[in-house]
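Enquirer: Provided below for reference: sequence and predicted model.
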Amino acid sequence: MGHSECVFCTIVRGQTQASIVYEDDSVVAFMDLQPVTPGHLLVVPKVHAEGLEELEEAMGCRVWAVAHRLARALRRSDLRCDGVNLFLADGEAAFQEVFHVHLHVFPRFAGDGYRINANWRVRERDELDAGAAAVRAGLCELTTAQG
């Protein structure tokens, strides 16, 4: 999908309606059309990036900073908010549906119905150490690629 067909890009350009909560030169935040709970927001960089691999780190920091501020605002709002989840899906396997980076910010409260089902069992140290080594290797590759 090109930028012209990306729904978030059309929101950024003002071609698609959105209930905007916050906007600056870098990001826009608006209400999710299919909210998990009332007050569910999306924080979207104005620059098109399909996933984290394409997003500059500085822009990722800006998205996070705005999400942090909006999470605090949710707690101070009249919306029911006993907690907040931040959720970013990067890639189809991670359940990303709109391929323009976006960070979900949504209020939580007891009985809201949202659940993440996973196998949360404690892992063996050798498995954790092997995973840590793989991530460190990825960091080295990233550092080398950035020069």
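Expert: Perfect, thanks for sending it.
Enquirer: only C-alpha atoms for contact and neighbour calcs from this point on.
Expert: Noted.
Enquirer: just checking, what packs against the longest helix anywhere in the chain?
Expert: Longest helix of the chain, by residue count under DSSP state H: helix 125-146. Here helix 125-146 touches no other helix or strand, going by 3 or more CA pairs under 8 Å, 6 or more residues apart in numbering; DSSP states H and E.
Enquirer: want to compare, so here's the second one:
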Amino acid sequence: MPDCLFCLIAKDHEPSSCVFEDADCKVFLDIYPVSKGHMLIIPKNHYVTYDELSDRLRESLSKVTHLMCKAVMASDLAPLGYNIQVNNGTAANQHVPHLHIHVIPRYRGDVIKVMTHFLLQAPGIFIGKRSHKSLSPVVDIIRSAISDLENQPTISTG
């Protein structure tokens, strides 16, 4: 899709605060973060909603989502939990018509901020836009946690 913002990000034609990338998807920090470390996981090819995905791509995105959740929880951001959210279609408040999975770290005392965002869906009004430069330290923290997880020895249970 030539004018899709997330397609342009996937092809590096638009800047992003990328924390992870593989053959199928790209993960970057949301520039309207609900919380510190709020990231978006997108397929590199254009799909609007989750139901359009092939089984293989759905599985690939699921594995990356799992890795991102583990990374944010193991990171120095030290959240207490996280939300995973997918908005499918305009009726579900999907603002960018390219499938994206939100991983939103949760912190003590963030209920009002998070609920305001979920209820009003007003990025830029209640949640300020962040520059890529300001997100750079968070990118480094998450990348470090991903690297640590990927370099852990696996234990055979067999």
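Expert: Received, thanks. The structure presented is a predicted model; accordingly, all values stated were derived computationally and were not measured.
Enquirer: Please identify which helix or strand holds the residue nearest the centre of structure 2.
Expert: Residue closest to the mean C-alpha point of structure 2, counted by CA atoms, centre = their mean, is L40 at 2.1 Å. Element membership for L40 of structure 2 (DSSP states H and E) is strand 39-43.
Enquirer: can you name the residues of structure 1 that that strand overlays?
Expert: Alignment note (TM-score structural alignment): strand 39-43 of structure 2 is matched to residues 41-45 of structure 1.
Enquirer: mean distance, the matching stretch to its aligned residues in structure 2?
Expert: Here the mean offset of stretch 41-45 of structure 1 against structure 2 after fitting is 0.4 Å, by mean CA distance after the TM-score superposition for structure 1.
Enquirer: any idea how far R75 of structure 1 is from V84 of structure 1?
Expert: 8 Å (CA to CA, to the nearest Å).
Enquirer: which of those two has more neighbours?
Expert: V84 (19 against 16; other CA atoms under 10 Å).
Enquirer: secondary structure class for the more buried one?
Expert: At V84 of structure 1, secondary structure determined by DSSP: H, G, I helix; E, B strand; the rest coil is strand.
Enquirer: Isn't it up against L70?
Expert: No: counting by CA atoms under 8 Å, V84 of structure 1 sits too far from L70 to count as a contact (10.0 Å).
Enquirer: Now the common contact residues for those two.
Expert: Common contact partners of V84 of structure 1 and L70 (CA atoms under 8 Å, 6 or more residues apart in numbering): V105.
Enquirer: can you pull out the helices in structure 1?
Expert: Counting by DSSP H, the helices of structure 1 are 7-12, 57-76, 125-146.
Enquirer: and N117 of structure 1, which of those helices is closest to it?
Expert: Nearest to N117 of structure 1 among the helices of structure 1 is helix 125-146 (20.6 Å), distances taken as CA to CA.
Enquirer: Now do the contacts for the residue nearest to the centre of structure 2.
Expert: So L40 of structure 2 contacts 27-30, 100-103 (CA under 8 Å, 6+ apart).
Enquirer: same check, this time on V19 of structure 2
Expert: V19 of structure 2 neighbours (CA under 8 Å, 6+ apart): 27-29, 139-140, 142-143.
Enquirer: Just tell me what it corresponds to in structure 1.
Expert: Match for V19 of structure 2 (TM-score structural alignment): V21.
Enquirer: Of the contacts of V19 of structure 2, which count as buried by neighbour count?
Expert: Neighbour-count burial within these applies to 27-29, 139, 142-143; the criterion is 16 or more other CA atoms under 10 Å.
Enquirer: Out of those, which is nearest to F118 of structure 2?
Expert: Closest to F118 of structure 2, out of all of the buried ones among the contacts of V19 of structure 2 and judged by CA to CA, is L29, at 17.6 Å.
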